[in-house]
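Chemist: My questions are about this predicted structure, shown below with the sequence.
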Amino acid sequence: MSLFGAAKSRMVDASDALPGRAEPITVPGRHEVLGTPLDGPYPEGTEIADFAMGCFWGVERLFWKLDGVVTTSVGYAGGHTPNPTYEEVCSGRTGHAEAVRVVFDPERVSYAELLKVFWEEHDPTQGHRQGNDIGTQYRSAIYYHSEAQREAAERTRAAYRPLLAEAGYGDITTEIAPAGPYYFAEDYHQQYLSSSKNPNGYCGLTANGVSCPVGVVSADG
């Protein structure tokens, strides 16, 4: 996905970031696959989880298939530039990660279960890359929306670290930070791998083969 400019492997400072713009990117009203609102309003009782695991196309498809997920979208999170474009994010000069927003019903799927998918379905030890996708926009990150989410993320990271080490992986480099502004990506990126768009499109997502023990590190403690 490094289609525009050279991939960047060093985080840009806020003072050096691109200025961006005030106008948000317009996105479709409905999810291409689930038929639910992309930008709300979301059903009462639902919660939001934001994850970055590399190229966001495959990550979004991974989560929209889960029972209990109400809607998903792809966007840019964790950076400095307001309302960035894809080209700007790929330049490495906005500080954003390619992220997926997951709106879920906690009565049907827990945040801990989403974290299990997050940890197992990519390599969280690679720093500013994911496989052949190199640059700060491909970093691993969890942007939490509550103290409960923060605690669950940190607890699962602590439990998963020795399991990855036993399997020969390096230390976890996943960023865990409070959720800031989330900027929707362009229309053509939303549900990019759906059957009506690009069912055989690029997906660099690769499971790491190490099981994360959710029963031991559930959000309930």
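Modeler: Thanks, I have it.
Chemist: only C-alpha atoms for contact and neighbour calcs from this point on.
Modeler: Will do.
Chemist: how close does the residue of the chain positioned farthest from its centre get to A159?
Modeler: In the chain, the residue that sits farthest from the middle, by CA atoms, centre = their mean, is E166; the gap is 25.6 Å. Between E166 and A159 the computed distance is 12 Å (CA to CA, to the nearest Å).
Chemist: now do G68
Modeler: Taken as CA to CA, the span from G68 to A159 is 25 Å.
Chemist: From start to finish, how long is stretch 58-70 in a straight line?
Modeler: End-to-end for stretch 58-70, by CA to CA: 17 Å.
Chemist: Contacts for that stretch next, please.
Modeler: 34, 36, 53, 71-74, 100, 102-109, 191, 193-194, 202-205 (CA atoms under 8 Å, 6 or more residues apart in numbering).
Chemist: Can you mark which positions in the lengthiest helix in the chain are buried?
Modeler: For the chain, the helix that runs over the most residues, judged by DSSP state H, is helix 147-166. Judged by neighbour count using 16 or more other CA atoms under 10 Å, the buried positions of helix 147-166 are 149-150, 152-153, 155-157, 160-161, 164.
Chemist: Please enumerate the strands of the protein.
Modeler: For the chain, applying DSSP state E gives strands covering 47-53, 69-77, 97-104, 129-130, 133-134, 140-144, 175-178, 182-184.
Chemist: Reformat those into a markdown table and put distance to A14 and mean neighbour count next to each item.
Modeler: Putting these into a markdown table (distance: least, CA to CA, whole Å; neighbours: other CA atoms under 10 Å) gives the following:
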| stretch | distance to A14 | mean neighbour count |
| --- | --- | --- |
| strand 47-53 | 20 | 24 |
| strand 69-77 | 14 | 27 |
| strand 97-104 | 14 | 27 |
| strand 129-130 | 21 | 24 |
| strand 133-134 | 21 | 20 |
| strand 140-144 | 18 | 25 |
| strand 175-178 | 16 | 16 |
| strand 182-184 | 16 | 22 |
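Chemist: Columns distance to G20 on top of those, output as JSON lines?
Modeler: As requested, these are arranged in JSON lines below (distance: least, CA to CA, whole Å):
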{"stretch": "strand 47-53", "distance to G20": "21"}
{"stretch": "strand 69-77", "distance to G20": "12"}
{"stretch": "strand 97-104", "distance to G20": "15"}
{"stretch": "strand 129-130", "distance to G20": "24"}
{"stretch": "strand 133-134", "distance to G20": "23"}
{"stretch": "strand 140-144", "distance to G20": "21"}
{"stretch": "strand 175-178", "distance to G20": "22"}
{"stretch": "strand 182-184", "distance to G20": "11"}
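Chemist: hold the first one in mind and look at this next one:
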Amino acid sequence: MLGIDKTRMIAADKALTGRDAEMQIADRHVVLGTPLKGPWPEGHEVLYVGMGCFWGAERIFWQIPGVYSTAAGYMGGWTRNPNYQETCTSLTGHTETVQVVYDPSKVSLDTLLAAFWENHDPTTPNRQGGDIGTQYRSAIFATTDAQLAAAEASRERYQERLSAEAFGAITTQIAPAAEAGDGTFYYAEDYHQGYLHKNPDGYCNHGFCQVSYA
């Protein structure tokens, strides 16, 4: 992999091909006890977020009351059913992504967006701290028009907060989920699911990032 610029987005026709076989994972969330795959209960919605390493990002969201299920995966690229090793090369186009299934009657979208903005640095393109590459890019992939509009409005709101504190411009990719790469969320390997519950002392570079969204 010498000579590859991991911070440059791979073109669709240059991405790894991948495979037809889907990743085999457990049926249930290790913390919440809910299904990892749909169909979801009536009235629930799905939001996809990329905040760098999905281990810490997933834990942030499964701890929020009203979140029904979370899962670690890959989204925004073109390789079919990628594995972790392939994603780490930046040759798939995916970013590490958390699938957040939530009940809007119990938790607001604004609460989820606040957790997103406050717990990573959205101003560093294709990296989070020492994690460098397109797989660590900041992203929100919306599944409804209302989510998309709310995400874009929240970006403007948070940019005002950041600018007031002399931070840089937000580089977060915001797009309809159907237009993010091939439009598919691919589940990551089973050992990634609920990783920080299974490994409490595992690597995590997430936490409050100095500027409040409120």
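Modeler: All right, it came through fine. Just so it is clear, the structure is predicted and the values come from calculations on it, not from any experiment.
Chemist: Would you tell me which of the strands of structure 1 gets closest to S211 of structure 1?
Modeler: strand 47-53 (16.6 Å; CA to CA).
Chemist: what's the closest one aligned against in structure 2?
Modeler: Per the alignment by TM-score structural alignment, strand 47-53 of structure 1 matches residues 45-51 in structure 2.
Chemist: average offset between the matching stretch and structure 1?
Modeler: Stretch 45-51 of structure 2, aligned to structure 1 and superposed, deviates on average by 0.4 Å (mean CA distance after the TM-score superposition for structure 1).
Chemist: Now G93 of structure 2. Nearest residue, chain neighbours left out?
Modeler: Counting by CA to CA, 6 or more residues apart in numbering, G77 is the residue found nearest to G93 of structure 2 once chain neighbours are left out, at 3.8 Å.
Chemist: list the contacts for G131 of structure 1?
Modeler: Neighbour list for G131 of structure 1: G204 [criterion: CA under 8 Å, 6+ apart].
Chemist: now it: how far from Y202 of structure 1?
Modeler: From G131 of structure 1 over to Y202 of structure 1 the distance is 13 Å, taken as CA to CA.
Chemist: what do you get for T174 of structure 1?
Modeler: Distance of T174 of structure 1 to Y202 of structure 1, computed by CA to CA: 23 Å.
Chemist: Between the two, point out the one with more neighbours.
Modeler: Ranked by neighbour count (other CA atoms under 10 Å), T174 of structure 1 and Y202 place T174 first, with 20 against 13.
Chemist: In structure 2, what residue corresponds to that one?
Modeler: By TM-score structural alignment, T174 of structure 1 lines up with T172.
Chemist: Over to S110 of structure 1?
Modeler: Aligned by TM-score structural alignment, S110 of structure 1 pairs with S108 of structure 2.
Chemist: Likewise for R139 of structure 1?
Modeler: Per TM-score structural alignment, R139 of structure 1 is aligned with R137.
Chemist: same thing with K8 of structure 1?
Modeler: For K8 of structure 1, the residue aligned by TM-score structural alignment is K6.
Chemist: can I assume that match is in contact with I132?
Modeler: Yes: the pair K6 of structure 2 / I132 is scored as a contact, 7.2 Å apart, by CA atoms under 8 Å.
Chemist: one step back: quick check: the residue farthest from the centre of structure 1 vs Y160 of structure 1, distance?
Modeler: According to CA to CA, E166 of structure 1 and Y160 of structure 1 sit 10 Å apart.
Chemist: Can you show me the helices along structure 2?
Modeler: 54-62, 84-88, 109-118, 145-164, 195-198.
Chemist: Superpose on structure 1 and give me the mean offset of the third one.
Modeler: Yep, that's helix 109-118 of structure 2 we're talking about. Counting by mean CA distance after the TM-score superposition for structure 1, helix 109-118 of structure 2 comes out at 0.8 Å.
Chemist: How about residues contacting that helix?
Modeler: 49, 51, 60-61, 147, 150-151, 154, 158, 207-214.
Chemist: same deal with the second one?
Modeler: Contacts with helix 84-88 of structure 2, where a contact means CA under 8 Å, 6+ apart, come from 16, 74, 92-95, 133, 135, 188-189.
Chemist: Between these, identify the one with the most neighbours.
Modeler: Sorting the contacts of helix 84-88 of structure 2 by how many neighbours each has (other CA under 10 Å) puts Q135 first, at 34 neighbours.
Chemist: Report the contact partners of it.
Modeler: 52, 87-88, 90, 93-96, 126.
Chemist: Quick check: chain neighbours aside, which residue is closest to it?
Modeler: Once flanking residues are discounted, Q135 of structure 2 sits nearest to T95: 3.8 Å by CA to CA, 6+ apart.
Chemist: and that neighbour, what pairs with it in structure 1?
Modeler: Using TM-score structural alignment, T95 of structure 2 pairs with A97 in structure 1.
Chemist: separation between that match and E151 of structure 1?
Modeler: 22 Å.
Chemist: ditto for I172 of structure 1
Modeler: In terms of CA to CA, I172 of structure 1 sits 16 Å off from E151 of structure 1.
Chemist: same question, R30 of structure 1
Modeler: Distance, R30 of structure 1 to E151 of structure 1, using CA to CA: 32 Å.
Chemist: before we move on, the earlier item: between the strands of structure 1, which gets nearest to T26 of structure 1?
Modeler: For T26 of structure 1, the closest of those is strand 182-184, at 8.0 Å, according to CA to CA.
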